[in-house]
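[1] Below: sequence and its predicted model.
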Amino acid sequence: MNKRKVTSSDVAERAGVSQAAVSMILNKKYNVSFSKETVQRVENAAEELGYELPKRKTRREVRREKLLVVLCPNLTNPYYVMLLQGIESRATEQGFGLFVCNTQRDLELEERYLKMMPGLNPQGVIYACNPSRCFMHLVEELSGKIPFAIINNQNEKLDVDAVELDNAKLGRLMAKHLLELGHKNVAYIAPPLTVRQKQRSKRVEGFLKEFKDAGLGENVIIKAADEQIDKDIPGIDSEYRIGYDLTKELLREHKNLTAIAGLNDMIAFGILDALYDEKYKVPGDISVMGCDNTLFAKMHKVYLTTIEHFVIYKGMDACDIIMKKMNTRMKRYAEIEPVSIYHVEYEPRIVVRGTTSYPHSKKRKINTRK
């Protein structure tokens, strides 16, 4: 018959003290004072009963928590929430926890999070967008020790595993749809088009190129928000406000527009509201389209024409890449560890709904207000 293992409760009962006191005395916690008599009594009780302190987990064992880190530029755009949903669903299947770092497009925050990685020692890191160029050397250095996956703009040359997005192709698809409907005088609304946010510029360039190829490049109005917006902490309605405010400006400056495209769905929602407030009919007077096919775009009151590029699947794929890299490092079939770069890309598709149509042949009569 197996002898019952002696516990700290048994020692506490024998010594006539609390279980907490036993733990502190036997673990030599000197921040709490006990009388010599109490210490002696506990140590004698432990020796008489044959009590052994539980083995402490080594530092190596403690850090084996299955953890993935995700660096996100913001959490106000449903696009990034969808990415996280895809990442989390796959991570949960594999028993991993997520640690989300919201950089808010702030360079100091991004650098701080990257420098935390060795201490956190996650099993993998996923960038939900392109890393800032000034930290690429750090990302590539860390990726030699921790598997990295980046959901990035295809035009960037990175020596890191990536789920790629051809932003220029998304812009071209948007333009093709409007051109096929017969729109010739259009506008494109975007967040700040800075060097740091090259993926935005690529989407705009793709849109503009398609119109230039059709001989209508001069008919496209590009309306981008002020650079200061990216320096402020993003609010829940930041991109919506860009769409709303810049549409109001467009309507004052240009009377012959038949379509307005937003760089993403959130901007398109702002465009729609500004048009409704100014009594324009969509798509009767002006067509509107967005990009990303977020949840709200499907709602019947909105029913936005947009571009589907399978955001949730990209999150899953980024997670799968991390798992593959981990397995490669654990199972070696050669003396040298193989270096493999994974690249995954989805073909985007247009989702035509109720906000785009053929332009009216006659100009809309603008109501003059007193």
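    Yep, that arrived. Numbers count the residues shown, from 1 in each chain.

[2] Every contact and neighbour count from this point should use C-alpha atoms.
    Fine.

[3] need the contact list for residue 235.
    Shown in contact with residue 235 (C-alpha atoms under 8 Å, 6 or more residues apart in numbering): residue 76.

[4] same thing with residue 15?
    41-42, 45.

[5] between these, which is closest to residue 308?
    Within these, the smallest distance to residue 308 is 68.3 Å, found for residue 42 (C-alpha to C-alpha).

[6] Go ahead and confirm the closest one touches residue 24.
    No. Under the criterion of C-alpha atoms under 8 Å, residue 42 makes no contact with residue 24, lying 10.4 Å away.

[7] Pick out whichever of these two has more residues nearby.
    residue 42 (23 against 16; other C-alpha atoms under 10 Å).

[8] can you map out the helices along the stretch 201-350 of the chain?
    228-231, 238-253, 265-277, 311-330 (DSSP state H, counting those that start in this stretch).

[9] ok so, going back, return the closest of the contacts of residue 15 with respect to residue 184.
    Distance to residue 184 across those (C-alpha to C-alpha) is lowest for residue 42, with 88.6 Å.

[10] what helix or strand does the closest one sit in?
    helix 36-49 (DSSP states H and E).

[11] who does that helix touch, helix- and strand-wise?
    Judged by 3 or more C-alpha pairs under 8 Å, 6 or more residues apart in numbering; DSSP states H and E, helix 36-49 is in contact with helix 8-15, helix 19-26.

[12] A further structure is provided below for comparison with the first:
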Amino acid sequence: MNEKKRTTTRDIAKACFVSQSAVSMILSGRKDIHFAPETIERVKRTAKEMGYEYKARAKRKKTGTNDTIMIICPSLATQYYTTLIQFITQEAQEHGLCTLTAYTNRSKEREEYYLNMAADTGFYGVIYTYAPRAVTSLNHLHEKVPLVLINDHNPDLKIELLELDSKKSGRLIAAHLLELGHRDIGYMTTPLSSIEVPRRRRLEGMQEEYERQGFDPAMIHVISGKREDQETITGNKHYDTGYGLTRKYFKKREELLYKKKEDSEAAQILKEKKKVEKIEKIKQEDISSKHAIENKEDVKETGLENITAFVGTNDFVAIGIMDAITSLGYRIPEDFSVCGFDNTLVASFSGISLTTIDHCIGEKGAYAVSMIMNQKNRMEQKDGKREKKRPIMRLEYEPQLIVRHSTGRR
């Protein structure tokens, strides 16, 4: 006789359309994680109906992870993050420490899961490599575990910071392109959501530099993806974004140029008519021609067809742009210039030679470990006594423009 299959948290999660980790946190009564009341009620009711009995696990002993630094990162397909992880790991090993890479794919729920793991199992420290979504949990954790963030400054976070000055990076790129004679440029990026701080600040930096030099910031045309695609094993969403958006842009560009040519011809016809007819008669009889002129002005105002340079929000977006441009028969930089951000290894390859911004990846990775170790020492020296509140360390690295062969004079 077959035994009845034991109900698991996976079964409950599937029935409630929530994640397995969410079920575990709700049934364990976690007070530091917040779920909607109806979600809590649905999970508990389903667990009861399915005959699930929650057994609290004994608190794990803080062994095995007390010499391990957790590295929380959003991507393993982007060379910026894999390089940063490598430098963090090398520096940690120099000091007899281990690292564990916690891959989130930018999921807030996964962030919460790993932060809870760090708190429960006594990790040596946590290094965040991107703008966190689980801000509240992160602020709660810093009292227990050494934390360092490598990203742009976020005033809502009360943790130590290795700052990326993404605005300055944007200003450097804009100044370089303006110096080369470019005016209308395209900023190609994955979605510019409020939580993706570096992407937005790079754009803001470019706009500020245009204003500083007396140019209209509207000449920077934002061409962005509509949604944040999930990473796959076989692809790179950043490269795919750059390639796909560029192909779409050039299709639109051809339409705009064709429209502009039509409108120009219509305007010339109208000009000839004005020589032999009264203006009042033209207004009545040539409405279509007048409309063509108005359309011409609209096209002129958009300026999309005038783009001569593209800026990818990171190196892989930029490389996708480059491949799309060359696949259409254009030349880089003779026809179009391309820039990126991050100065990853692949950007320096001779076949790519991408102009980009260097963020001192190696130095940041190594110094993040030093900051974690300093915090750990301070916590241990407290020895049960309340330490006076210390200022939160905030260290900024100066971005540098790396000029290669992907940009040229207009």
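    Structure received. Remember, predicted model here, so these are calculated numbers, not experimental data.

[13] Let's have the helices and strands packed on helix 36-49 of the first structure in JSON lines, adding distance to residue 116 of the first structure.
    As requested, those are exported to JSON lines (distance: least, C-alpha to C-alpha, whole Å):
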{"stretch": "helix 8-15", "distance to residue 116 of the first structure": "38"}
{"stretch": "helix 19-26", "distance to residue 116 of the first structure": "32"}
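
[14] which one of these lies closest to residue 98 of the first structure?
    Among those, helix 19-26 comes nearest to residue 98 of the first structure, with 33.2 Å by C-alpha to C-alpha.

[15] Can you check which part of the second structure that closest one sits on?
    On the second structure, no counterpart of helix 19-26 of the first structure exists by TM-score structural alignment.

[16] Tell me the buried residues in that helix?
    Going by neighbour count (16 or more other C-alpha atoms under 10 Å), the buried part of helix 19-26 of the first structure is 19, 21-25.

[17] of the residues you listed, closest to residue 64 of the first structure?
    residue 23 (25.6 Å).

[18] I'd guessed the closest one sits against residue 8; true?
    Yes. Judged on C-alpha under 8 Å, residue 23 of the first structure makes contact with residue 8 at a distance of 7.3 Å.

[19] if we can go back for a sec, tell me what angle the helix holding residue 42 of the first structure forms with helix 19-26.
    With axes from the mean of the first three to the mean of the last three C-alpha atoms, to 10 degrees applied, the angle from helix 36-49 of the first structure to helix 19-26 works out at 90 degrees.

[20] Double-check that residue 125 of the first structure belongs to a strand.
    Yes. Assessed with DSSP: H, G, I helix; E, B strand; the rest coil, residue 125 of the first structure lies in a strand.

[21] Which residue in the second structure aligns with it?
    Under the alignment (TM-score structural alignment), residue 125 of the first structure pairs with residue 126 in the second structure.

[22] Take the buried residues of helix 19-26 of the first structure and lay them out in JSON lines including distance to residue 136 of the first structure.
    What follows is those, written out as JSON lines (distance: C-alpha to C-alpha, whole Å):
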{"residue": "19", "distance to residue 136 of the first structure": "52"}
{"residue": "21", "distance to residue 136 of the first structure": "52"}
{"residue": "22", "distance to residue 136 of the first structure": "52"}
{"residue": "23", "distance to residue 136 of the first structure": "48"}
{"residue": "24", "distance to residue 136 of the first structure": "48"}
{"residue": "25", "distance to residue 136 of the first structure": "50"}
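
[23] Next up, the contacts around residue 94 of the first structure.
    With C-alpha under 8 Å, 6+ apart as the criterion, no residue contacts residue 94 of the first structure.

[24] closest one to residue 295 of the first structure among the helices of the stretch 201-350 of the first structure?
    Ranking those by their distance to residue 295 of the first structure (criterion: C-alpha to C-alpha) puts helix 265-277 first, at 9.5 Å.

[25] Mind checking what secondary structure the aligned partner of residue 149 of the second structure in the first structure has?
    Aligning on TM-score structural alignment places residue 149 of the second structure opposite residue 150 in the first structure. Here residue 150 of the first structure is strand, with the state taken from three-state DSSP.

[26] Repeat that for residue 101 of the second structure.
    Here residue 101 of the second structure is recorded as strand under three-state DSSP.

[27] Leaving out chain neighbours, which residue sits closest to it?
    residue 71 (4.8 Å; C-alpha to C-alpha, 6 or more residues apart in numbering).

[28] Pretty sure that neighbour sits against residue 92.
    No. Using C-alpha under 8 Å, residue 71 of the second structure is not in contact with residue 92; the gap is 11.2 Å.

[29] what's the overlap in contacts for these two?
    Taking C-alpha under 8 Å, 6+ apart as the criterion, residue 71 of the second structure and residue 92 both touch residue 99.

[30] all helices for the stretch 51-200 of the first structure, in order.
    In the stretch 51-200 of the first structure, the segments counted as helices under DSSP H, counting those that start in this stretch are 59-62, 78-93, 107-120, 136-143, 167-181, 198-213.

[31] want to throw these into a markdown table with mean neighbour count and distance to residue 312 of the first structure?
    As requested, the helices of the stretch 51-200 of the first structure are exported to a markdown table (neighbours: other C-alpha atoms under 10 Å; distance: least, C-alpha to C-alpha, whole Å):
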| stretch | mean neighbour count | distance to residue 312 of the first structure |
| --- | --- | --- |
| helix 59-62 | 8 | 32 |
| helix 78-93 | 19 | 4 |
| helix 107-120 | 14 | 23 |
| helix 136-143 | 15 | 24 |
| helix 167-181 | 21 | 17 |
| helix 198-213 | 20 | 19 |
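
[32] possible to save those as JSON lines with distance to residue 299 of the first structure?
    Output for those, formatted as JSON lines (distance: least, C-alpha to C-alpha, whole Å):
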{"stretch": "helix 59-62", "distance to residue 299 of the first structure": "46"}
{"stretch": "helix 78-93", "distance to residue 299 of the first structure": "14"}
{"stretch": "helix 107-120", "distance to residue 299 of the first structure": "35"}
{"stretch": "helix 136-143", "distance to residue 299 of the first structure": "39"}
{"stretch": "helix 167-181", "distance to residue 299 of the first structure": "20"}
{"stretch": "helix 198-213", "distance to residue 299 of the first structure": "25"}
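
[33] Nearest approach to residue 338 of the first structure belongs to which of the ones you listed?
    Closest to residue 338 of the first structure of those is helix 136-143 (C-alpha to C-alpha; 13.9 Å).
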